[in-house]
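*Asks:* Show me how the following folds:
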Amino acid sequence: MTGNHHDAEDLVQSAPIKVVPTWGRIKDHPESYVRQVLARESVNRWRGRRWREVTSDAVPETAHHDSTDRVALLEDLRRLSPRQRAVLVLRYFDDLTEADTASALGISEGTVKSHARAALTRLRHQQSGEEQSAVTT
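*Replies:* So this is what the prediction gives:
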């Protein structure tokens, strides 16, 4: 959901601060509550970071690796918006329904569908663009 191993560790460490006060109510079925806390905290983290983004006139050089598909997929996922990435992780990695994903992120089911469709389309374009550029070189 975070697109970064270190941010994920920070997120997991900060989640208990939100969960512990409500543990008495959720101790029988904590998974959905904890998942929702993680999703919301992830969104709050990237909302707070927007002011730190630095614009540039030049596109930074990207390293192209001859490594596994997993590394390439992770790089492509990092190029998605945080909300699109969160939708894909919750829908396809955590195998949540559209309704559960919408509830966890605090958005409508229609927004989940549109973000998933847009993210998958963008991933397809990124992969086909890289394949085409590899063929032309």
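*Asks:* drop to CA atoms for contacts and neighbour counts, all remaining ones
*Replies:* Noted.
*Asks:* Measure how buried residue 74 is and give me the count.
*Replies:* With neighbours defined by other CA atoms under 10 Å, the count for residue 74 comes to 12.
*Asks:* Now do the same contact list for the nearest residue to residue 18 once chain neighbours are set aside.
*Replies:* Leaving aside its sequence neighbours, residue 18 sits nearest to residue 37 (CA to CA, 6 or more residues apart in numbering; 7.2 Å). Neighbouring residues of residue 37 by CA atoms under 8 Å, 6 or more residues apart in numbering: 15, 18-19, 104.
*Asks:* quick one more, to check against the first:
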Amino acid sequence: MDSDPVVAPRGVASAGARDQEFVEFVGASGRYLLRTALLLCGDRARAEELVQATYERTYRSWRVARAGDPRAYARRVLVNLRIDGWRRTRREVLVEPGALPDPARPDHAGDVVARSAVVQALARLPLAQRRVVILRHLLDLTETEVAHELEISVGTVKSHHARGIARLREIFAEGEGDPR
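*Replies:* Now for the predicted structure:
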């Protein structure tokens, strides 16, 4: 007895096609999201966990995510997950001082120390300013994109950005960091 093949209704992708589409998205966005997570949390293990949680949430809402810009949707999920983490921990040490390499060594120790100083300076900013500075400078989003991402006005983005950059200049002028 022959059975008719199951045909998905028009406009609805089969589960296999949807899964394949998501797998392709993961392959295309993995490095970008991991880099973003590293900038937000400063620890590779936490960044990898954050990306994994981001993919989990994005997959659950894949129909909504793929209707727009899936990469922007996943980035927003990632940022929101990290914000939730900040709210839970409030204060955290990003890098133990003893874990930093000796800057006198000829390898890239100077770059590591400079990056650590920038990450520690960013951690001293209020949450709203930190989010704006990271999205503007480390992810190269425009003011309008940041406003849309954080659901705030462009004017608020501009004021948070100006205050955040001014505070970072103060931190580095105090000699508490050497961004090179």
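*Asks:* For the contacts of residue 37 of structure 1, which ones persist in structure 2?
*Replies:* Shared with structure 2 under both residues aligned by TM-score structural alignment, their matches' CA atoms under 8 Å, the contacts from those are 15, 18-19.
*Asks:* Considering those, which possesses the most neighbours?
*Replies:* Most surrounded of these: other CA under 10 Å gives residue 15, at 19 neighbours.
*Asks:* give me the element it is part of.
*Replies:* With elements taken from DSSP states H and E, the one containing residue 15 of structure 1 is helix 5-19.
*Asks:* Tell me the buried residues in that helix?
*Replies:* 11-12, 15, 19 (16 or more other CA atoms under 10 Å).
*Asks:* Out of the kept ones among the contacts of residue 37 of structure 1, which is nearest to residue 43 of structure 1?
*Replies:* Distance to residue 43 of structure 1 across these (CA to CA) is lowest for residue 15, with 12.8 Å.
*Asks:* Could you check how far that closest one is from residue 91 of structure 1?
*Replies:* 20 Å (CA to CA, to the nearest Å).
*Asks:* hmm, back to that, could you export the contacts of residue 37 of structure 1 as CSV, including distance to residue 115 of structure 1?
*Replies:* Shown next, in CSV, are the contacts of residue 37 of structure 1 (distance: CA to CA, whole Å):
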residue, distance to residue 115 of structure 1
15, 25
18, 27
19, 28
104, 14
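*Asks:* What segments of structure 1 are helices?
*Replies:* Secondary structure of structure 1 (DSSP state H): helices at 5-19, 23-26, 30-49, 69-78, 82-88, 98-105, 109-136.
*Asks:* Which one of the ones you listed lies nearest to residue 62 of structure 1?
*Replies:* helix 69-78 (10.1 Å).
*Asks:* what does the closest one contact?
*Replies:* Contacts for helix 69-78 of structure 1 (CA under 8 Å, 6+ apart): 3, 65, 85, 123, 126.
*Asks:* and which of the residues you listed is nearest to residue 31 of structure 1?
*Replies:* residue 85 (20.1 Å).
*Asks:* Run a quick check on that closest one versus residue 39, I expect a contact.
*Replies:* No. Residue 85 of structure 1 is beyond contact range of residue 39, at 10.8 Å (criterion: CA atoms under 8 Å).
*Asks:* Cheers, nothing more for now.
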